[in-house]
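Enquirer: coords please:
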Amino acid sequence: MIVKPKIRGFICTTAHPTGCEKNVQNQINYVKKNSKIEGPKKVLVIGSSQGFGLSSRIVSTFGAGADTIGVYFEKPATETKTGSAGWYNNIAFENEAKQAGYYAKSFNGDAFSDEIKNETIDLIKKDFGKIDLVVYSLAAPKRVDPKTGEVYSSVIKPTTDAYTNKTVNTQKGIVSEITVDPAIEEEVEQTIKVMGGEDWKLWIDALENAGVLAEGFTTVAYNYIGPEVTHAIYKNGTIGRAKEHLDQTAYQLSEQLKKIDGRAIVSVNKALVTQSSSAIPVVPLYISILYKVMKEKGLHEGCIEQMYRLYDEHLYTSSPKPLDENGRIRIDDWEMKKEVQDAVASLWKDINTENLEQLTDIEGYRKEFLQIFGFEFDGVDYEADVDPILPEK
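Expert: Now for the predicted structure:
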């Protein structure tokens, strides 16, 4: 079939098999160009098929020479419909890793479930013995409690007063004002259940109880804080409350892991175009301005650049950069430079529909959004007939 993007809201319902392969290959090529990392050798990535999780797995293998197990939840392809982008990404990664001589296996299922945890542990015992790194990079709108069966749903809302600010329809290029009503307490608690640290700790507890954590073990989870313009909807909103719980969980896990000289740490990452960020009011407009500023200053990074820097400058180096006052890694440091944020703030106050194309990198935003799904990559013939079932090689 000939695959074209079909966009509905903030998702694309199709994905291009060859384009997703290209995305993975581009990231691998970037890592290969850089210095080798003296890092982990047996790695579990929870949420491994897209975004920071996929890039973490690529850096683990092609940067540090690690064997990896991935856990993700994606839609397989059929003869008549494309799979999800993450489905193709995972196949492409595993093909490349195996051809390079590395172990790479994955589970496609609900990472919140006890079943997937147990299956993963069985595979670790069988093939790895012990693991020295767990990357926790899940992004999901809902979570089923494995013990009670209760379904928790996250919301993206402020927690005190209604919040009004500019936002953008990225496809139509229309800047408008949006008001988001505050969450009720039940919505806050459910968001913490989905996006906080509870499941991260359940994973580490299960792995520890199974005796598969190596001496000197590390686990890292990802966070975002952002600038003042997004704080009401993000840092001080329901997501921010969930991420506070994530920070608390990192502290608890670090105490728990001391007996194996282990550590749990949160990395605060840069704002990037992802399926998750595209759904948050205000944030796509902020990212469009941020991209323009950071590209002009030669500071722009994507997922793979961020994850390589995380491993190389923070997690696996004899002289890691200092943590912030809350004990977190900050690879959003370039985004949060004063000169960057001052430039963003200056542009923000003047942005409207008429000057959107001139004052922001909305075109870059649109291109990166489509690239999540395998479109808009140079060197890919998007008029060619492709088999939706990308084979494992």
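
Enquirer: Going by C-alpha atoms from here, please, whenever you check contacts or count neighbours.
Expert: OK.

Enquirer: Enumerate the strands of the stretch 201-350 of the chain by residue range, in sequence order.
Expert: Assigned by DSSP state E, counting those that start in this stretch, the stretch 201-350 of the chain shows strands spanning 213-223, 263-268, 329-330.

Enquirer: Output the contacting helices and strands for the longest one.
Expert: It refers to strand 213-223. Where contact means 3 or more Cα pairs under 8 Å, 6 or more residues apart in numbering; DSSP states H and E, strand 213-223 is packed against strand 131-136, strand 263-268.

Enquirer: now swap in the shortest one and tell me
Expert: For strand 329-330, the helices and strands in contact under the criterion 3+ Cα pairs under 8 Å, 6+ apart are strand 263-268.

Enquirer: Return the distance of the residue of the chain most remote from its centre relative to Thr167.
Expert: Computed with Cα atoms, centre = their mean, the residue of the chain farthest from its C-alpha average is Glu354, at 32.2 Å. Remark: distance between Glu354 and Thr167 (Cα to Cα, to the nearest Å) = 14 Å.

Enquirer: what does Phe112 give?
Expert: Relative to Thr167, and taking Cα to Cα, Phe112 is found at 32 Å.

Enquirer: Could you also give me the structure for this next sequence, so I can compare it with the first?
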Amino acid sequence: MIIRPRVRGFVCVTTHPTGCARNVAAQIAHAETEALASPMVDPPRSVLVLGSSTSYGLGSRVALAFGGRAASFGVFLDRPPRPKRPGTAGWYNTAAFEAAAAERGLQSACYNGDAFSNETRDEVVAALRRDFPPVDCVVNSLAAPRRTHPDTGRTFTSVLKPIGAPYSSKTLNTDRAEVTGIELEPATPDEVDATVAVMGGDDWRRWMDALRDGGVLAPSCRTIAYSYIGPELTWPIYRDGTIGQAKADLHRTARELDRELAPAGGGAHIGIMKGVVTQASAAIPVVSLYISILFRIMKEKGDHEGPMEQAMRLFGRKVYGAEGVVSDPHGFIRLDDLEMKPGTQEAVRRAWDAITTETLPDLADFDGYRTEFLRLFGFEVPGVDYGADVDPMVEIPTLVGG
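Expert: As a prediction, the model looks like this:
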């Protein structure tokens, strides 16, 4: 079948298997090139990545497997393909990863299922115990809009809202390439609690406990979860909003886990990452416009990074580099350092104040933003013939469950 992009809001409802595979191949090439130039120091032997099929989770798995030669196990939730109906992008990304790992003799396996469920945890722990060395690195990169609590069965849905007062700002309508006004009502206390239940640290804690109790966690294990701070102009909807409350809970969990892991030489860390285009960030009001402005400025300065470049710099230089773990006084590993340069943020603020629909092409990199968005789904990838027939039925032989 011939597959074209069909976008609805902030989601592309079609995916291209060949484009996804090309994306993964490019990430692998970057990781291998960087590893040759600057090898990791004492990299992990066995890695578990939660949320492994897209964005920072995929970049982390590629970095540690192809850049550090680690055995890797990925947990993800994606829709498999059916005849005449493509699967989701993460399915094809994972298939490409697993095929490349097999070609290079790297041990890898994966599980497609709800990472929030006890059943998934039990089956993954059993697979790790059976086939993998003790896990000495756990990456938590889960991003989901809802979570069913594994004990109570209650389903929580996260919201993207300010707290305490309504918030007015501007945002980017990506369908129409328009800068529009937006007003968001504040979240209720129940909505705040639900967002923390979905995006906070409880599930991370449950995974670490399950791995430890299942006897598959190496004593010196390091675990990392991802967060974002961003500039002040995004704080009402992000840092000071419902997401910020969830991230604060994630940070508290990191401190608790770190106290438990540190005595044996391990640790728990929060990576503060750069603003990038992901399926999750595309849904956040205000942030999409900020990122499109940021892209133009950072590309002009020559220090723009995507999730793959961020992951390689994180693990190659700030976790498994010559200096060991490099963190700020708050214990955060800062990968937003280039984004938050004063000169960059001053330029963003000037553009933000002046931007309108008419000035969007000059003050932002909307074309670059939209291209990166479509590439998440395998479109706009150089070298792919989108007029050619493609078979959506791609299998993942290393799938152990789900």
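
Enquirer: tell me the SS of the equivalent of the residue farthest from the centre of the first structure over in the second structure?
Expert: Using TM-score structural alignment as the criterion, Glu354 of the first structure maps onto Glu358 of the second structure. At Glu358 of the second structure the chain is in coil, as set by DSSP: H, G, I helix; E, B strand; the rest coil.

Enquirer: The one 3 residues further on now?
Expert: Secondary structure of Pro361 of the second structure, reduced to three states by three-state DSSP: helix.

Enquirer: what about it, how many neighbours?
Expert: Per other Cα atoms under 10 Å, the neighbour tally for Pro361 of the second structure reads 15.

Enquirer: Ala37 of the second structure now?
Expert: Neighbours of Ala37 of the second structure (other Cα under 10 Å): 8.

Enquirer: if I look at it, how far off is Pro166 of the second structure?
Expert: Counting by Cα to Cα, the gap from Ala37 of the second structure to Pro166 of the second structure is 50 Å.

Enquirer: which SS state does Glu187 of the first structure fall under?
Expert: helix.

Enquirer: Can you tell me what it aligns to in the second structure?
Expert: Checking TM-score structural alignment: Glu187 of the first structure goes with Glu191.

Enquirer: related to what we said a few turns ago, which among the strands of the stretch 201-350 of the first structure is found nearest to Trp203 of the first structure?
Expert: Closest approach to Trp203 of the first structure among the strands of the stretch 201-350 of the first structure is made by strand 213-223 (10.4 Å; Cα to Cα).

Enquirer: Provide a list of residues in contact with the aligned partner of Lys247 of the second structure in the first structure.
Expert: With TM-score structural alignment as the matching criterion, the partner of Lys247 of the second structure in the first structure is Lys243. Contact analysis of Lys243 of the first structure by Cα atoms under 8 Å, 6 or more residues apart in numbering lists 192, 195-197, 223.

Enquirer: again, only this time at 6 Å
Expert: For Lys243 of the first structure, the contacting residues are Gly196, by Cα atoms under 6 Å, 6 or more residues apart in numbering.

Enquirer: how close does it sit to Phe10 of the first structure?
Expert: Applying Cα to Cα to Lys243 of the first structure and Phe10 of the first structure gives a distance of 23 Å.

Enquirer: Please work out how many residues are found near the nearest residue to Cys221 of the second structure once chain neighbours are set aside.
Expert: In this structure, Cys221 of the second structure finds its nearest non-sequential neighbour in Asp136, 3.9 Å apart by Cα to Cα, 6 or more residues apart in numbering. Residues lying near Asp136 of the second structure (other Cα under 10 Å) number 21.

Enquirer: for Ile7 of the first structure, same thing?
Expert: Using other Cα under 10 Å, Ile7 of the first structure has 12 neighbouring residues.

Enquirer: If you drop the residues flanking it in sequence, what lies closest to it?
Expert: Thr13 (6.2 Å).

Enquirer: Quick check: the aligned residue for the one you found in the second structure?
Expert: So, by TM-score structural alignment, Thr13 of the first structure is matched to Val13.

Enquirer: mind checking how far that match is from Asp385 of the second structure?
Expert: 19 Å.

Enquirer: more crowded one of the two?
Expert: Val13 (16 against 13).

Enquirer: so where do the helices sit in the first structure?
Expert: With helices called from DSSP state H, the first structure shows them at 17-33, 51-58, 64, 85-99, 114-123, 185-195, 198-209, 228-231, 238-257, 283-296, 303-310, 338-348, 356-359, 362-372.

Enquirer: of all those helices, which lies closest to Glu79 of the first structure?
Expert: Closest among these, using Cα to Cα: helix 17-33, at 12.8 Å.

Enquirer: Run the chain-centre distance for that closest one.
Expert: 17 Å (Cα atoms, centre = their mean, to the nearest Å).

Enquirer: Same question for stretch 229-244 of the second structure.
Expert: Per Cα atoms, centre = their mean, the centroid offset for stretch 229-244 of the second structure relative to its chain is 18 Å.

Enquirer: State the number of residues packed around the match of Glu187 of the first structure.
Expert: Going by other Cα under 10 Å, the residues that sit close to Glu191 of the second structure add up to 19.

Enquirer: Now do the same contact list for it.
Expert: Per Cα under 6 Å, 6+ apart, neighbours of Glu191 of the second structure: none.

Enquirer: ok, 7 Å please
Expert: Shown in contact with Glu191 of the second structure (Cα atoms under 7 Å, 6 or more residues apart in numbering): 158-159.

Enquirer: same thing with Ile163 of the second structure?
Expert: Contacts of Ile163 of the second structure by Cα under 7 Å, 6+ apart are 186-187, 240-242.

Enquirer: ok, of the residues you listed, which come out buried?
Expert: 186-187, 240-242 (16 or more other Cα atoms under 10 Å).

Enquirer: Give the aligned equivalent of Ala347 of the second structure in the first structure.
Expert: Ala347 of the second structure maps onto Ala343 in the first structure, by TM-score structural alignment.

Enquirer: Which residue lies closest in space to that match, excluding its sequence neighbours?
Expert: Using Cα to Cα, 6+ apart, the nearest residue to Ala343 of the first structure is Val293, at 6.8 Å.

Enquirer: before we move on, back to that, could you look over the helices and strands packed on strand 213-223 of the first structure and pick the most buried one?
Expert: Of all those, strand 131-136 carries the top mean neighbour count, a mean of 24, counting by mean count of other Cα atoms under 10 Å.

Enquirer: packing partners for that one?
Expert: strand 42-46, strand 213-223 (3 or more Cα pairs under 7 Å, 6 or more residues apart in numbering; DSSP states H and E).
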